[in-house]
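Peer 1: What follows is a protein structure lacking sequence information:
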């Protein structure tokens, strides 16, 4: 004489019931095990950042990058646009100084041009990029500076440090300029120090 099942977990489970997973399916984990559940092949949980590592070294779930790392030529193009913009007052001041070379005030236009160049640098590369992640050059080339840790904008302070580091490192060692050519995440040294990444949006 047999005893009938006394609970919902006794006895065989009818095929197709919730919670049943066909044996041998890909990406299947036994229920109750860490990471248990069923994830369709190729599906990545929302927010996964392949460039982020957790404190345990096992990887972690962060904000997903909003785009792919920007290519080297794209980054160079953005820098050239910003450089041309920044050099405009300097060029005007230099031309005016040459034209006034016989005057006692011939050096004034060049001084004003240098000052104007730094003002444009601050407004474009520090203030604007700190607020939006994009200088004029980055906006025209469709790139943006974001945090590698969170996928969000890095903010005014870190962006200021990033731009100052870029000037120093570019003059100290030319390798900083070409480092993205072989870097896995296409970062410069100042990107690595600030922990940011330039992505195509």
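Peer 2: Cool, got the structure. Just so you know, these numbers come straight off a predicted model, no measurement behind them. Residues are numbered from 1 along each chain as shown.
Peer 1: can we go C-alpha only for contacts and neighbour counts from here?
Peer 2: Will do.
Peer 1: can you map out the strands along the protein?
Peer 2: Listed in chain order, the strands of the chain (DSSP state E) span 28-29, 37-38, 143-147, 196-200.
Peer 1: Use this one as the comparison:
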């Protein structure tokens, strides 16, 4: 009867059940040390999907792919105030002062040597009289000074407004902490566009300098020339620092 009792034979099965090495080692099923250590489970198996996770985190974390094409909306610095722009314009005018100082002496001599005379068809009738201006003479030395002054003034204009200005900051803009950039890329516009922008300032002079006043109420604080060329004046240094 003891042989037929299923509960009476634990000793027969005990060697196979109680040894536990063959069942507990789990050599090919999982080798519980490798599964339980969690570094090997997380690194090769769970970490392998990092190839899936990394492509998501890299573009999302870096944000250049999202922000690059949308730099205007994402990284736009504060726009320059109207007072800052006026101050920068006045300082840029002072940069041309050496040229004016060379021109003024010759101009003064030319004006002072100019004379006028009164002529009449009938001296008894004042209504027949008229005034004649006689141009004065100017010495060759003053002529050379005036020519040198124009060369210096034009050279300073090219250097300050179109070379330095094309890189983002003229002398005046640097002094006021503002920068000229492209509306699309927020990068300096280069000397060619800086020259075209100065030409477009002629439109700003129409209707009592209305274009120069336009930034006071414009949402982007642009003059007419800014809108034509596609530029903004923002606060702060040029992108990547000052370019010499």
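Peer 2: That came through, no problem. Bear in mind that the values here come from a model prediction, so they are computed numbers and not experimental data.
Peer 1: re earlier: which one of the strands of structure 1 lies closest to residue 185 of structure 1?
Peer 2: strand 196-200 (7.5 Å; C-alpha to C-alpha).
Peer 1: what stretch of structure 2 does the closest one fall on?
Peer 2: The aligned range for strand 196-200 of structure 1 in structure 2 is 231-235, by TM-score structural alignment.
Peer 1: can you check stretch 135-150 of structure 1 too?
Peer 2: Mapped onto structure 2 using TM-score structural alignment, stretch 135-150 of structure 1 spans residues 170-185.
Peer 1: Please, where are all the helices along structure 2?
Peer 2: Assigned by DSSP state H, the helices in structure 2 fall at 10-18, 21-25, 32-36, 39-40, 50-62, 64-67, 71-74, 82-95, 97-112, 140-157, 171-176, 190-204, 206-213, 224-229.
Peer 1: now for the longest one, which elements pack on it?
Peer 2: The helices and strands touching helix 140-157 of structure 2, judged by 3 or more C-alpha pairs under 8 Å, 6 or more residues apart in numbering; DSSP states H and E, are helix 97-112.
Peer 1: can you do 10 Å?
Peer 2: helix 82-95, helix 97-112 (3 or more C-alpha pairs under 10 Å, 6 or more residues apart in numbering; DSSP states H and E).
Peer 1: Relative to residue 59 of structure 2, which of those is closest?
Peer 2: Here helix 82-95 is closest among those (C-alpha to C-alpha), at 37.6 Å.
Peer 1: Just the buried positions in that closest one, please.
Peer 2: Under the neighbour-count criterion of 16 or more other C-alpha atoms under 10 Å, helix 82-95 of structure 2 has 82, 84-86, 88, 91-92, 95 buried.
Peer 1: Contact partners for residue 104 of structure 2?
Peer 2: The contact partners of residue 104 of structure 2, by C-alpha atoms under 10 Å, 6 or more residues apart in numbering, come to 110, 142, 145-146, 149.
Peer 1: ok, back up a step: what's the span of the match of stretch 135-150 of structure 1, first residue to last?
Peer 2: 19 Å (C-alpha to C-alpha, to the nearest Å).
Peer 1: repeat for stretch 174-188 of structure 2
Peer 2: 13 Å.
Peer 1: Only the buried residues of that stretch, if you could.
Peer 2: For stretch 174-188 of structure 2, by 16+ other C-alpha under 10 Å, it's 174, 176-183, 186-188.
Peer 1: quick check, nearest of these to residue 204 of structure 2?
Peer 2: Closest to residue 204 of structure 2, out of all of the buried residues of stretch 174-188 of structure 2 and judged by C-alpha to C-alpha, is residue 180, at 17.0 Å.
Peer 1: Pull up the gap between that closest one and residue 189 of structure 2, please.
Peer 2: For residue 180 of structure 2, the distance to residue 189 of structure 2 - C-alpha to C-alpha - is 8 Å.
Peer 1: what's the answer for residue 174 of structure 2, then?
Peer 2: Using C-alpha to C-alpha, we find residue 174 of structure 2 at a distance of 16 Å from residue 189 of structure 2.
Peer 1: just residue 53 of structure 2 next, same as before
Peer 2: The gap separating residue 53 of structure 2 from residue 189 of structure 2 is 39 Å, by C-alpha to C-alpha.
Peer 1: neighbour count winner among those two?
Peer 2: residue 189 (22 against 11; other C-alpha atoms under 10 Å).
Peer 1: which residues touch residue 186 of structure 2?
Peer 2: Residue 186 of structure 2 neighbours (C-alpha under 10 Å, 6+ apart): 71-72, 75-77, 168, 179-180, 231-234, 238-239.
Peer 1: just so I know, which of the helices and strands packed on helix 140-157 of structure 2 lies nearest residue 157 of structure 2?
Peer 2: Nearest to residue 157 of structure 2, of all these, is helix 82-95, at 8.2 Å by C-alpha to C-alpha.
Peer 1: how distant is the closest one from the center of its chain?
Peer 2: Relative to its chain's centre, helix 82-95 of structure 2 lies at 19 Å (C-alpha atoms, centre = their mean, to the nearest Å).
Peer 1: can you check stretch 125-136 of structure 1 too?
Peer 2: Counting by C-alpha atoms, centre = their mean, stretch 125-136 of structure 1 comes out at 13 Å from the chain centroid.
Peer 1: do the same with stretch 168-176 of structure 2
Peer 2: On C-alpha atoms, centre = their mean, the centre of stretch 168-176 of structure 2 falls 13 Å from the chain's centre.
Peer 1: got it, and stretch 83-100 of structure 1?
Peer 2: Between the centre of stretch 83-100 of structure 1 and the centre of its chain there are 33 Å (C-alpha atoms, centre = their mean).
Peer 1: So which bits of that stretch are buried?
Peer 2: 85-91, 93-94, 96-97.
Peer 1: again with stretch 218-238 of structure 2
Peer 2: 220-226, 229-238.
Peer 1: ditto for stretch 117-134 of structure 1
Peer 2: 117, 120-122, 124-130, 132-134.
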